[in-house]
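# here is my input, please return the structure:
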Amino acid sequence: MSVGFVDGSLPGLLQSQAANRGGRVAMREKEFGIWQSITWTGYARRVRHFAMGLRELGLQSGDRIAIVGDNRPEWVIGELSAQSLGALPLGLYQDAVATELEYLLAASRARIVVAEDQEQVDKVLEIREALPRLEHIVYYDPRGLGRYEAPGLLAFPDVERQGAERDEAMPDEYDAALEAVRGDDPALLCTTSGTTSKPKLAVLSHSNLLSMAAQLQDVDPMAAGDEFVSFLPLAWIGEQMMTISRHVLVGFPVNFPEEPGTVRQDLREIGPRVMFSPPRIWENLVSEVQVMVEDTTPLKRRVQAWAMKVGGEAADDAFEGRAPDGWRRLRRGIAEMVAMRPIKNQLGLRHLRDAYTGGAALGPDVFRFFHALGVNLKQIYGQTEVAGISVLHRDGDIRYQTVGEPLPGMEVRVAGDGEILTRGPAVFQGYFENPEATGETLVDGWLHSGDAGYFDDEGHLVVVDRLKDVMSLADGTTFSPQFIENLLKFSPYVSEAVVFGGEHPYVAGIIAIDFENAGQWAERRQLAYTTFTDLSQKPEVYDLVRAHVVSVNGDVPEAARVRRFLLLHKELHADDAELTRTRKVRRRFVAERFESLIEALYGEDDSVAVEMEITYQDGRTASVKHDLRIERLDGRDGPGGPGAPGGLAAPGGAG
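Alright, predicted model coming up:
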């Protein structure tokens, strides 16, 4: 597969795959516990008919449609159908609240929304009066919608049926529309993560998306027989690049889980060879293993500890280019048999050949954990604006602190101020109807990422943090908050961590516990609690988290050690604008929302009061005050150590 500019369109490649693969499986969806298959021929036919159904509804080239819901064949069919007509699809996160949908639908001026089910339809109907350009809502899960009556509300199969009738009456219309679509035409509106402001709409062409897929294929080839499970939001560029771009380029089957809660079982059944997930998924898997091990027998805990030690030694050998001797290989084989393989099988990772992480920084402890387990996890770096990936680890050349080397065809350099710049065929066309933001981001063909980084002596890119987030302490010490936060999140009892320094004399942080794991820990110790707030403020939980913070302090330079922290009274949540939909911390919003807590961390008090509003079952509300304890640590706390290798640099990922 050659790299660089790739001509043609995504739906055009689908038609080619259908012509070549015909009755082979293109997609599977699990329904009522049974995998239902869709062939390439059936897939292409449904795209053709739904496209003609959209044309029957008046959709024209250049129009926009939005798609919201869980991962289903209908999402992909809807997207490729719109692209067949030269229209622009926009993916929306299924957990977005109505106000978020309103902003994005208004910004894109979408004429049609393809919504999965009653929940999504209700959200769109709630905001419909504010969207005069919205004409139709097409749903593909009819449960609960039988009695709904609203102008333009249609069932997905009905639109397909209308399209089939139109196609029969005018058999050349679809082919003519598809023929008119060119590789450099806009193919997708994709939301940026919105860590510092409201999300922007990046315009990606067919060639942007396919060039990135071809570049990745050049480095890590996939075969048409490889299985892939699509379970992350299709509104995210990382899922788009696998489930659609690379899928139609290579021709491998895509599998859709029955429900979000069945993903683990579905992964075990399918046994995917490739998996791409943001750090939160890998972090959750680590926490799950840690909790499982803690819940087992003392003998199994000892076996697991020994196996992970052996696995860690093997991973270090691989990272440092050392050939293990026969004794080390034997020990690794035993560890694989007695511990590693059962864990990977339980997680659905046993058959993985290539595993990728991107979307945000992944802590080195998590990275090393999976390599100790024998999972070939590789870091990627990129953004929505480069169709997903521009830099990637190569097999046999993986390092904890880096994100690898640029993909073939992509140029990456670091500007004088430390900002990472990218140029190549996958770089986007600009932001939708936002020339000012486009001009600030695209300069002379170079994409300005807003990330700080540098190249090491071996040509690997090291991503430090967002350029705006790199902080300097009062004594001039520079540190990356993200790096410390990732070390803190390695604990199964920590869900999120946000650290601060800036002009302050020391580093301090706010930590949100993992309610489920911390709750199980408390129950095992017969520690009674009622709410998240109650559990987070238990002295025993503070002691648990303190021990972890002390351990983390031993892995960073003394000037950047966490001197004070408090346990937050609530979870950080995207609905409260504290996280993005891809679970990146929105540092500015967190700093504004919890300003009084941050000030208290640098004050003299031992606690800080917060006021919470609670709602009773009868609808009454009341304000309740809580005192949050501030934990103080001596700057020398921690077992000591050489500090973070290469400075406080944190590997980054696709935005």
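# C-alpha from now on. contacts and neighbour counts both.
Fine.
# doesn't Ile137 belong to a strand?
Yes - under DSSP: H, G, I helix; E, B strand; the rest coil, Ile137 sits within a strand.
# that one contacts Leu154, doesn't it?
Yes - with contact defined as Cα atoms under 8 Å, Ile137 counts as touching Leu154 (6.2 Å).
# higher neighbour count, the two?
In this view Ile137 and Leu154 are compared by other Cα atoms under 10 Å, and Ile137 has more residues nearby, 24 against 17.
# against Ala235, how distant is the more buried one?
According to Cα to Cα, to the nearest Å, Ile137 and Ala235 sit 18 Å apart.
# before we move on, what about Thr262?
20 Å.
# what sits against the nearest residue to Arg586 once chain neighbours are set aside?
Excluding its sequence neighbours, the residue lying closest to Arg586 (Cα to Cα, 6 or more residues apart in numbering) is Thr195, at 4.7 Å. Contact analysis of Thr195 by Cα atoms under 8 Å, 6 or more residues apart in numbering lists 579-580, 584-587.
# cutoff 7 Å now
Counting by Cα atoms under 7 Å, 6 or more residues apart in numbering, Thr195 touches 580, 584-586.
# one more: Leu131?
Counted by Cα under 7 Å, 6+ apart, Leu131 has contacts Ala106.
# does Ala315 count as helix, strand or coil?
Counting by three-state DSSP, the backbone at Ala315 sits in helix.
# count the neighbours of it for me.
With other Cα under 10 Å as criterion, Ala315 counts 21.
# kindly report the same for the one 10 residues further on.
Residues lying near Asp325 (other Cα under 10 Å) number 8.
# and the gap between it and Leu628?
For Asp325, the distance to Leu628 - Cα to Cα - is 53 Å.
# to compare against the first, here's the next sequence to fold:
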Amino acid sequence: MNSPVRLFDLLEYQLKHFPKEDALAYKVDGIWNKFSTQKFAEMAGEVALGLDQLGVRKGDMIANITENNRPEWNFLDMGMMSIGAVHVPLYANLTKDDYAFILSDSGAKFIFVSSASLYETISSIAPSIPSLERIYTYDFIEEANHWHEITTLGKSVANPNERLASLKSRVSESDLAMLIYTSGTTGTPKGVCLTHKNLMANALAGAARMKSNPTERAISFLPLCHSFERIINCMYIYQGCSIYYAQSLQTVADDMKEVRPHVFATVPRMLEKVYDKILSKGNELTGIKYMLFKWSLGVGFKYDPSKASSLWYAIQYRLADKLVFPKWREAFGGSVRAVVSGGAALQPRLAKLFFAAGIPIYEGYGLSETAPVISVNYPETGGFKIGTVGTVIEGGEVRIAGDGEILYKGPNVMQGYHNREDLTQEVIDSDGWFHTGDIGEFDGPFLMITDRKKELFKTSGGKYIAPQVIENKMKESRFIEQIMVIGEGRKFPAALIVPNFLYLKAYCEHKGIHYTTNEEILMNPLIQQKFEAHVQKYNEPFAQYMKIKKFIVLDHEWTAETGELSPKLSLRRKVILHRYHEQIERLYQNETLTTQKITA
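Below you'll find the predicted structure:
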């Protein structure tokens, strides 16, 4: 067949050009269960025919929730879209209220859930959702309908090939394929309407840069309902790259050693955690090994793959690459040639370090509304530059507005927000430009994101502050894991800081500081002095009005489970401001600029 046009054409394309024995793989009870391209296509076809038998028609909405990525998600995804049904993938850690809103707003007819706990959650709200007819489960649950009931029904259809071909022929590239609800960092979730054309344009443009091939393996662990991971999976299928699903986020490190992936997608938060673990283990070394480790880090932080290095640096790098960095590569399986990072800003220093270790990180940028990629770095001479989010994808166009906002136009821009024409008109202007809400600029052909337009705030002195720039700089400190800069309408910027407790505890043990709780660590005068010194150090590059004058250090992490982070692990700024309102007010009550404050 020619180049695929609709999402389900990707599977037929792989089947024709490079059928595989391990198109998809998922570990169960210690064994990797592999599904061939042929089996993948058969399962998707049975799902399509079974849903058709149950009365699902073109345009019907079908929701899908799973805690961990698994092949069943793909079987259902390809199957439902083969008959023109619309996939509504959801995160597994939303609240009941969010689920109730999304299922009602989308008008979901069926929903698939992976586990007993999700089944219980959805069952409890199902009576309030008139459109919802049935709940199916991936896991076998005694009282629930299992998804195999659908494939069994599909197998019973007479002349299945003819019926399936007829159903597929009714679906066009302009038809709605997915309804992806934004994670809701602010306000009510919005349903992003994406057509087959939106998603395919993005998948094909991204695949041209990824340049994967049928000999490669990918490991997948970001949620498949994440638009970034979803489109990356489409690229894998198109180029014949085998997809191995990690068992969970907790097992990724072990799974990588077994799978030995060549490519994978991630978010900066995951890379930061990997670096923290490497740093923690390195600090346990002693003598010459510790000295070599620290020296190699210094060499790595100076690495720039896009520039020629001096002879002296080249000699140092070759030594570090021989003595230290091979262990890093082996931790990722030893075969990685490209890691694509998206969803948030990546610290350039970490990108340099991973590049130096032979684990190249290619940062990209986009939104769910753009299906999602707008720009991305890629592994080719002149194709990447650290500190940027790459060049604009083929077929797309970026313009920087007068206020610095990034405007985008391309075939991957959504059709609009479901049931919200008012919000659609706010972000897509009459000339078809999508207003991203991000502030950016070009460095030659490379796009740089400097901040979120809506996250810019103005101090009482009239100065605009871009918090993300400051936050990224502060996170270079080994002591700082997470940070949010505040100061709207105040005399100066301040910050809420979550320590890197892994490093902090190792530091305490090294210094002989006794502690029993996180709070006790933070009350130690030496630790307080360290935080003050590090904030002052990383304040140095900024203008006086941008420097953090006060800060609060918290005794616990921010997580998606506790509500401070979105499912994509980005800061929920409004939630954090509300949650720590009293501490922030106390912080600003005495606005003496020399005062630093730590509170648990």
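# go ahead and confirm Gln215 of the first structure touches Leu407.
Yes - counting by Cα atoms under 7 Å, Leu407 is a contact partner of Gln215 of the first structure at 6.1 Å.
# any shared contact partners between those two?
With Cα under 7 Å, 6+ apart, Gln215 of the first structure and Leu407 have no common neighbours.
# pull up the aligned stretch in the second structure for stretch 424-431 of the first structure.
Counting by TM-score structural alignment, stretch 424-431 of the first structure falls onto residues 410-417 of the second structure.
# just stretch 217-224 of the first structure next, same as before
Under TM-score structural alignment, the match for stretch 217-224 of the first structure is residues 207-214.
# how about stretch 103-111 of the first structure?
By TM-score structural alignment, stretch 103-111 of the first structure lines up with residues 101-109 in the second structure.
# can you tell me what sits against that stretch?
With contacts defined as Cα under 7 Å, 6+ apart, stretch 101-109 of the second structure is touched by 60-63, 129, 131-133.
# mind giving me the ChimeraX select for those residues, buried ones only?
The buried residues among those can be selected in ChimeraX (16 or more other Cα atoms under 10 Å) with this line:
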select :60,61,62,63,129,131,132
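# pull the contacting residues for the spatially most central residue of the first structure.
Nearest to the geometric centre of the first structure sits Pro278, at 3.7 Å (Cα atoms, centre = their mean). Neighbouring residues of Pro278 of the first structure by Cα under 7 Å, 6+ apart: 357-360.
# on that earlier part again, which of the contacts of Thr195 of the first structure are retained in the second structure?
Conservation of those in the second structure, assessed by both residues aligned by TM-score structural alignment, their matches' Cα atoms under 7 Å: retained contacts are 580, 586.
# show me what Asn377 of the second structure lines up with in the first structure.
So, by TM-score structural alignment, Asn377 of the second structure is matched to His393.
# wait, doesn't Val427 of the second structure sit right on Gly437?
No - Val427 of the second structure lies out of contact with Gly437 (Cα under 7 Å); the separation is 8.5 Å.
# from Leu299 of the first structure, how far off is the corresponding residue of the first structure for Gly184 of the second structure?
Aligned counterpart of Gly184 of the second structure in the first structure: Gly194 (TM-score structural alignment). Note on Gly194 of the first structure: its distance to Leu299 of the first structure, by Cα to Cα, is 47 Å.
# Pro142 of the first structure now?
51 Å.
# coming back round to it: can you pick out the most distant pair from the contacts of stretch 101-109 of the second structure?
Checked with Cα to Cα, the contacts of stretch 101-109 of the second structure reach their widest spread between Asp60 and Ile129, with 15.0 Å between them.
# for the residue nearest to Lys211 of the second structure when sequence neighbours are not counted, the count of nearby residues, please.
Distances taken as Cα to Cα, 6+ apart place Gln239 nearest to Lys211 of the second structure, at 7.7 Å, with adjacent residues excluded. Neighbours of Gln239 of the second structure under the rule other Cα under 10 Å: 23.
# counterpart of Ile38 of the first structure in the second structure?
Match for Ile38 of the first structure (TM-score structural alignment): Phe35.
# ok so, going back, nearest to Arg399 of the first structure, of the contacts of Pro278 of the first structure?
Taking Cα to Cα as the measure, Arg399 of the first structure lies nearest Thr357 of those, at 13.4 Å.
# ok, back up a step: so the match of Ile38 of the first structure touches Lys20, yeah?
No - if you go by Cα under 7 Å, Phe35 of the second structure and Lys20 don't touch, sitting 8.5 Å apart.
# coming back round to it: quick one: the match of Asn377 of the second structure from Arg632 of the first structure, how far?
On the measure of Cα to Cα, His393 of the first structure and Arg632 of the first structure end up 39 Å apart.
# likewise Phe256 of the first structure?
Counting by Cα to Cα, the gap from Phe256 of the first structure to Arg632 of the first structure is 48 Å.
# more neighbours, those two?
Taking other Cα under 10 Å, Phe256 of the first structure and Arg632 do not tie; Phe256 has more neighbours (26 against 15).
# thought Glu518 of the second structure was touching Asp555?
To be clear, residue 518 of the second structure is Asn; Glu isn't right here. Yes - assessed by Cα under 7 Å, Asn518 of the second structure is found in contact with Asp555 at 5.5 Å.
# returning to what we had before: out of the contacts of Thr195 of the first structure, give me the one that has the most neighbours.
Most neighbours among the contacts of Thr195 of the first structure, by other Cα under 10 Å: Val585, with 24 neighbours.
# so who does the aligned partner of Ile137 of the first structure in the second structure touch?
In the second structure, the residue paired with Ile137 of the first structure according to TM-score structural alignment is Ile135. The contact partners of Ile135 of the second structure, by Cα under 7 Å, 6+ apart, come to 110-112, 145.
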